[in-house]
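*Asks:* let me see the structure of the following:
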Amino acid sequence: MPADQPNVLVVMTDQQRYDTIAALGHDHVHTPNLDRLADRGVSCTNAYSSAPICVPARHNVRTGRDPVATGFLGNDKRSAEHLEAEHGAFLARAMGNRGYRTFGIGKFHAHPSGIDLGYDTRLTGDDYAAEPGADAAEDTGRLAAMNFLPQSCSLPPDDRRMSWIADEAVAEIERDTDDPFFGFVSFSKPHPAWNPSPPFDDYYDPDDMPEPIREDRDLDHVDEKIPAQNYHFWKSREDDTGESTIGIARAHYYGLVTQLDREIGRVLDAVEARDDAENTLICFVSDHGELLGDHHGWGKSSFFEESARVPFLVSWPERLPAGETYDGLVSLTDVFGIATTAAGDPDLRDGSDVLGALTGEAEPRERLFGAHETPRETSLFSLPHNLTCMVREGDWKYVYAVNGGREQLFDLDADPRETVDRADDEPEVVERCRRAAVQWLREHGATEYLDGDSLLEIPFEQLEMGRYHPGTYGPPDEASGEN
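*Replies:* The predicted structure is shown next:
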């Protein structure tokens, strides 16, 4: 390996929307440290989670394979121990094989709890579990209908688990060793419960929050997972959440983002204090976004921008320009290739050469694909599949649902809020994207979602996910507290 290998640090948050970095034109949120990170490198403004759900997004990053290849398309809690044998070394092990000291801190969302993810040092911490010295019911609020209600945490910021994650990350970054480091620092906020600590619980005025995108409910609920999730959390498929509740929920959500920004700043300070800071690559991403009342919905598991599009910052002062934006198509699948390419031994797997594209040495991605599905154990419907897939091509976004064979097409340039379905107006675009989706699924061996040379279509059945309660997704992982 090259003698001047950079340090590589991947920082991941959980359920953070793309529009939560002030420096990128979103001044409704205060993020001085993410702004600083954006100024340090390149902001990828068309970045997506290939499967906007926690578990598949994380397997996507650690394998560099598309979710339809790994078979993890929803939050099903099953063993991932077979993935390395089928797809190659996990990212941490791949970086260790390239001469790196490796550490992982925070949320991993991989099962079983003792699975070897390839880190030399692995410290698991998750805000789903009780805060240190606190009662989970009182201080994390992850209880039934309270999960999506705005609330406050009685613990001061320094006593929160997100602060502990930053503490441990700083300690690893400050270690003086001969080998370069590869670190994965994974925060489990701003995922619900939306419970910032003082003063962040009162940082934003609910009346100043951006108005939600709530126009055509029928168009929004073509994605049957949205009304199912609404009932799951709010006991209302139609989502009749009032404007006041939405505003307060948004204020608490952005309060968590700003509290989290404080911890990210401490990690960034530790990097910048190193002598080799200029030769340290930082990749900041989130696993997916959050509808937050947009499109008459809450949660993720949707290909609307607010759920599937994510913040994606890449900085490497020694090699990349500073303070620039890149509007090419990027996805979480690319993180594997970014890290291994920086290490001097590229392995793109299903990803594209993002570092090459950022320096003009590689062509931008022509199309980007995504797919997700509701796991069987949380679904009370009888269909064998309910895959939803996405194709991004230029300014077009095509979305297809196996359940009912429903499809939508949005022009993100003319209609960035995705309120006008253009599928009937643009049959050629629809057919081109449909063919591309068929080819992508076939190339990945996901033929169960095909009917010959066409996408599979099953008669529509309403999706039911039941009502959320603490045991909905099974008991917490005893070793990690993850759920």
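
*Asks:* every contact and neighbour count from this point should use C-alpha atoms.
*Replies:* Will do.

*Asks:* now do the strand or helix carrying residue 170: which elements does it pack against?
*Replies:* Using DSSP states H and E, residue 170 sits within helix 161-173. Helices and strands touching helix 161-173, by 3 or more C-alpha pairs under 8 Å, 6 or more residues apart in numbering; DSSP states H and E, are strand 101-106, strand 181-190, helix 243-272.

*Asks:* please repeat the previous calculation with a cut-off of 10 Å.
*Replies:* strand 7-14, strand 101-106, strand 121-124, strand 181-190, helix 243-272 (3 or more C-alpha pairs under 10 Å, 6 or more residues apart in numbering; DSSP states H and E).

*Asks:* identify each buried residue in stretch 22-34, please.
*Replies:* Neighbour-count burial for stretch 22-34, counted by 16 or more other C-alpha atoms under 10 Å, picks out 22, 23, 24, 28, 29, 30, 31, 32, 33, 34.

*Asks:* okay, those residues in CSV with secondary structure and distance to residue 396 next?
*Replies:* CSV is the format used below for these (DSSP: H, G, I helix; E, B strand; the rest coil; distance: C-alpha to C-alpha, whole Å):
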residue, secondary structure, distance to residue 396
22, helix, 26
23, helix, 26
24, helix, 22
28, coil, 27
29, coil, 28
30, coil, 31
31, coil, 30
32, helix, 32
33, helix, 32
34, helix, 29
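
*Asks:* among those residues, which two are most distant?
*Replies:* Of all pairs drawn from the buried residues of stretch 22-34, the one with the longest distance (C-alpha to C-alpha) is 28 and 33, at 15.2 Å.

*Asks:* another one to check against the first:
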Amino acid sequence: MMTSMRLRTAFLLSLFVLCFSFNHSVSAAARKPNVLFIAVDDLRPELGCYGASHIKSPHIDQLAASGLLFNHAYCQQAVCSPSRTSLMTGLRPDSTKVYDLDTHFRKTVPDVVTLTQQFMQHGYRAVGMGKIYHGSLNDKASWNAYPTVKGRGYQLPETLTAIRERTKGLDVKKMGWRQRSKLTRGPATEMADVPDQQYRDGAIAERAIKSLQELKQSQQPFFLAVGFLKPHLPFVAPKKYWDLYDRKEIKLADNRFQPKNAPSYANTNWGELRNYSDMPAKEDLTDEQQLQLRHGYYACVSFTDANIGKVLDELKRLELDENTIVILWGDHGWKLGEHNGWCKHTNFENDTRVPLIIRAPGMQAQGKTSEALVEFVDIYPTLCDLAGLPLPAHLEGTSFKPLLTNPQRPWKPAAFSQYPRGRVMGYSMKTDRYRYTEWQDRKSGKVMARELYDHQQDGAENENIAGKPDQKPVVKQLSAQLKKNWKGAVVPD
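*Replies:* Now for the predicted structure:
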């Protein structure tokens, strides 16, 4: 009798364990993946994982080693708000009509469902912090929560005193962002021996860690967007990140001159750089000033890398990493003296090419690099595809989920960017070999100027060859391709 009861108990226990294991595995399989969405301001693809051995970026490099790195990813317009708007809406600038830092997309496409809204509508909790949309143009409808973050920019007392004197008696909070930012800018660089969290990006990392801990307690899948500000100007970072680099070993750009035969539309001024208190109003920078800026940019890249590492470490510590899609992107490229330019605001490769790394549960292409041409408008459909969400009809990009299985499979023949110059719009197309740009009158569509750069012969884009007689067939073919595929090139089966 006792033996029979023991056998029955053992059988029931085994059956319970089997049922629990089965239900647990079914639950795990049905569980939606989380998303950790890391945005970095003004980050160009000059990182260790992109072959830049002089840059200290161990945490981003580690992410690339466990994910898929895109070597030819491009933004839709090389300036903050249009770029971020295109990524978050899945629409190109011509569709959002957002070409500047003042226009909010809710005024032009008021009913568009943003990336995070799509996730929210399918059971996700969307939390954002730092800079996801541009500055004052955040979108409340895109978030369940957007916690404020402490920390500030400048730390040195002499800088803060000078800014206080400049703004004394003024109600800075009521000013437009352009006027406010100009009055509150100090030098273009700062090195302060302070803890990471005193600077804003360090505080953002701390808040992201806290948010992960809070989200861990919920059974609801999450979309956590973390937007780091550096290496955007001013280049301010704790001293220990400056100390990672020896100024004597930093090199200036090789091509500190305008591209030969480039139309005036192609080039730009220095953007916001001249507004900083230690930058010249008109004349060129000295070599020492250029080295200072490069040193500051590199220090900020390493500072952001460290903050990203802290967030990724916490994701792993909380055992969330195996069921979380991690995507890291920089909103556009940046010039560090190339073409005698600084900042962004052009259609050149330096400005439009961006870092993009993704890691997804169960992906096969871990530690691989893809040479496929991908665009920011592709990110929205890709994340939906990976999470098993339906794709809204308005999307103008293509999911690159297939590349996570086969990174070298045939893909889109071109990627597209654009930039306005008053009455003309520059439409730019990157193929596997060329960058071709047409500057078109925005009313008539008439082509006012053309650019053609052969990346097999001139990867730095130092000579525009569009006007050369022997390039006429190439220009004709690329012009037709630009017109045909502007809304998005077709992916081959």
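
*Asks:* what TM-score do we get after superposing?
*Replies:* TM-score of the superposed chains, computed with TM-score structural alignment, normalised by the length of the first structure, equals 0.80; 429 aligned residues with a C-alpha RMSD of 3.2 Å.

*Asks:* before we move on, back to that, which part of the second structure matches the helix holding residue 170 of the first structure?
*Replies:* Residues 200-212 of the second structure are matched to helix 161-173 of the first structure when aligned by TM-score structural alignment.

*Asks:* of the helices and strands packed on helix 161-173 of the first structure, flag the one that's most buried.
*Replies:* Across those, averaging neighbours per residue (mean count of other C-alpha atoms under 10 Å) puts strand 181-190 on top, at a mean of 26.

*Asks:* for it, give me the average deviation versus the second structure.
*Replies:* Compared with the second structure after the fit, strand 181-190 of the first structure shows a mean deviation of 1.0 Å (mean C-alpha distance after the TM-score superposition for the first structure).

*Asks:* alignment lookup: residue 116 of the first structure to the second structure.
*Replies:* Residue pairing (TM-score structural alignment): residue 116 of the first structure is matched to residue 140 of the second structure.

*Asks:* cool, residue 389 of the first structure as well?
*Replies:* Using TM-score structural alignment, the partner of residue 389 of the first structure in the second structure is residue 427.

*Asks:* what helices or strands is whichever strand or helix holds its match leaning on?
*Replies:* If you go by DSSP H and E, residue 427 of the second structure is part of strand 424-430. For strand 424-430 of the second structure, the packing partners by 3+ C-alpha pairs under 10 Å, 6+ apart come out as helix 349-352, strand 415-421, strand 434-441, strand 447-454, helix 472-485.

*Asks:* a markdown table for the ones you listed, including mean neighbour count and distance to residue 45 of the second structure?
*Replies:* Formatted as a markdown table, those follow (neighbours: other C-alpha atoms under 10 Å; distance: least, C-alpha to C-alpha, whole Å):
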| stretch | mean neighbour count | distance to residue 45 of the second structure |
| --- | --- | --- |
| helix 349-352 | 25 | 9 |
| strand 415-421 | 24 | 17 |
| strand 434-441 | 23 | 18 |
| strand 447-454 | 20 | 20 |
| helix 472-485 | 14 | 25 |
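
*Asks:* can you put the ones you listed in a markdown table and add distance to residue 13 of the second structure?
*Replies:* Below are these laid out as a markdown table (distance: least, C-alpha to C-alpha, whole Å):
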| stretch | distance to residue 13 of the second structure |
| --- | --- |
| helix 349-352 | 61 |
| strand 415-421 | 59 |
| strand 434-441 | 67 |
| strand 447-454 | 70 |
| helix 472-485 | 63 |
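
*Asks:* so which of these gets nearest residue 340 of the second structure?
*Replies:* Residue 340 of the second structure lies closest to helix 349-352 among these, at 12.2 Å (C-alpha to C-alpha).

*Asks:* what's the average distance of whichever helix or strand comes after the closest one to the first structure?
*Replies:* Later in the chain than helix 349-352 of the second structure, the nearest helix or strand by DSSP H and E is strand 353-359. Superposed on the first structure, strand 353-359 of the second structure shows a mean distance of 0.6 Å to its aligned residues (mean C-alpha distance after the TM-score superposition for the first structure).

*Asks:* residues in the first structure matched by strand 353-359 of the second structure, start to end?
*Replies:* Going by TM-score structural alignment, strand 353-359 of the second structure sits over residues 309-315 in the first structure.

*Asks:* chain center to the matching stretch: distance?
*Replies:* Relative to the centre of its chain, stretch 309-315 of the first structure is centred 10 Å away, using C-alpha atoms, centre = their mean, to the nearest Å.

*Asks:* pull out the buried positions in it.
*Replies:* So, applying 16+ other C-alpha under 10 Å, buried residues of stretch 309-315 of the first structure: 309, 310, 311, 312, 313, 314, 315.

*Asks:* how about CSV for those, with distance to residue 213 of the first structure added?
*Replies:* As requested, those are exported to CSV (distance: C-alpha to C-alpha, whole Å):
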residue, distance to residue 213 of the first structure
309, 15
310, 18
311, 20
312, 23
313, 26
314, 29
315, 32
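
*Asks:* residue 313 of the first structure and residue 246 of the first structure, how far apart?
*Replies:* According to C-alpha to C-alpha, to the nearest Å, residue 313 of the first structure and residue 246 of the first structure sit 28 Å apart.

*Asks:* cool, and residue 181 of the first structure?
*Replies:* Between residue 181 of the first structure and residue 246 of the first structure the distance is 42 Å, computed by C-alpha to C-alpha.

*Asks:* just residue 373 of the first structure next, same as before
*Replies:* Note on residue 373 of the first structure: its distance to residue 246 of the first structure, by C-alpha to C-alpha, is 27 Å.

*Asks:* same thing with residue 216 of the first structure?
*Replies:* Per C-alpha to C-alpha, residue 216 of the first structure is found 18 Å from residue 246 of the first structure.

*Asks:* got a list of what the residue positioned nearest the centre of the first structure touches?
*Replies:* Here the mean C-alpha position of the first structure is nearest to the C-alpha of residue 287 (C-alpha atoms, centre = their mean), at a distance of 1.4 Å. When the contact criterion is C-alpha atoms under 10 Å, 6 or more residues apart in numbering, the partners of residue 287 of the first structure are 12-17, 48-58, 60-61, 186, 188, 307-311, 332.

*Asks:* dump the helices and strands packed on helix 161-173 of the first structure into CSV; add distance to residue 229 of the first structure as well.
*Replies:* Formatted as CSV, these follow (distance: least, C-alpha to C-alpha, whole Å):
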stretch, distance to residue 229 of the first structure
strand 7-14, 18
strand 101-106, 26
strand 121-124, 28
strand 181-190, 18
helix 243-272, 16
